[in-house]
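In: Everything below, folded, please.
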Amino acid sequence: MKKFTIIKNDSVQEFTLNLDSIVTNTVVIRKKGTQMEWINGIGNEQPFHEIIEWIDDCTYRLTYDESKMELDEMKKWTNDNNGIVVSKRRIEKNCMFYNATMTTNSGETISQNGVICKE
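Out: Next up is the predicted model:
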């Protein structure tokens, strides 16, 4: 499950997205300005290819790399709305706690808090 907050004008709405119960983990590999993500580990389906654009030392923007993969409607919509801005909140041991935010072209702000850990 992933919990999201949507802010539009003076309205705040929270919703929880129920993910497929067979999704157990995501493997992320970064190299320079790119990131690849595999659902349920490397070798299971094709990875998502993403472009990392660093804004500052603690903040970066993720967009999907359409030169390396075919984008579904959700990934196209994400790119059309300037991608996802990820801000590091804190580091504890091997884990980064972050806030991921997308501000849509219609003025909505969608955000999620999460954690990613290094093995």
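In: For the rest of this, base every contact and every neighbour count on C-alpha atoms.
Out: OK.
In: check contacts around residue 100.
Out: Residue 100 sits next to 84, 85, 86, 87, 111, 112, 113, 114 when contact means C-alpha atoms under 8 Å, 6 or more residues apart in numbering.
In: here's the other one to compare against:
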Amino acid sequence: MNKVLVLIFLLAGLTSCSQNLDCTGFKQGGFIIPNDTTEGTTSYRIIRNDTLQTEIDSEGVKRYSKIKWLSDCRYILLYDEDKMLLNDFQKKVNSVGGVIVEVIKIEDNCYHYTSNIKGDPPSERINGVMCKTLSQKVCK
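Out: Here you go, the predicted structure:
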């Protein structure tokens, strides 16, 4: 009986401390993904409206993606072949259904995410941070 009560209190404590995520503020605007040498990513800017995203790397190269929202905090990115010529990797990503991104934590104007490429077997998860900037430009 004591073990059951301890388990109930433990579960209640964990759920009461979990963050209730509101990701609606991250569906549009300007963002930056800072350089993260542990994950092998370089810094780049993102301009996003609800369904389109433009990524601009440190050399000014642009990549265009379409966004399909699965929930307020989970979405799929597919490279936009109407706006750019896809390389082999981008074609492969699109052929298996895209990159699934899930917001796992929000701190101030930044969110922490985990992402992986759909498919069988799924790719290794990549963790990162995306921060909203003051720029509120929207993709065209």
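In: can you tell me which of the contacts of residue 100 of structure 1 are in strands?
Out: Members of the contacts of residue 100 of structure 1 lying in strands (criterion: DSSP state E): 84, 85, 86, 87, 111, 112, 113, 114.
In: Any of these buried? List them.
Out: In terms of neighbour count (16 or more other C-alpha atoms under 10 Å), the buried residues within those are 84, 85, 86, 87, 111, 112, 113.
In: got the contact list for the last one?
Out: What it means is residue 113 of structure 1. So residue 113 of structure 1 contacts 3, 4, 97, 98, 99, 100 (C-alpha under 8 Å, 6+ apart).
In: sorry, back to before: same list, the buried ones among the ones in strands among the contacts of residue 100 of structure 1, but as a markdown table with distance to residue 59 of structure 1 please.
Out: What follows is those, written out as a markdown table (distance: C-alpha to C-alpha, whole Å):
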| residue | distance to residue 59 of structure 1 |
| --- | --- |
| 84 | 10 |
| 85 | 7 |
| 86 | 6 |
| 87 | 4 |
| 111 | 14 |
| 112 | 15 |
| 113 | 14 |
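In: Can you tell me which of these is nearest residue 29 of structure 1?
Out: Nearest to residue 29 of structure 1 out of those is residue 86 (C-alpha to C-alpha; 16.0 Å).
In: What is the equivalent residue in structure 2 for the closest one?
Out: Under the alignment (TM-score structural alignment), residue 86 of structure 1 pairs with residue 101 of structure 2.
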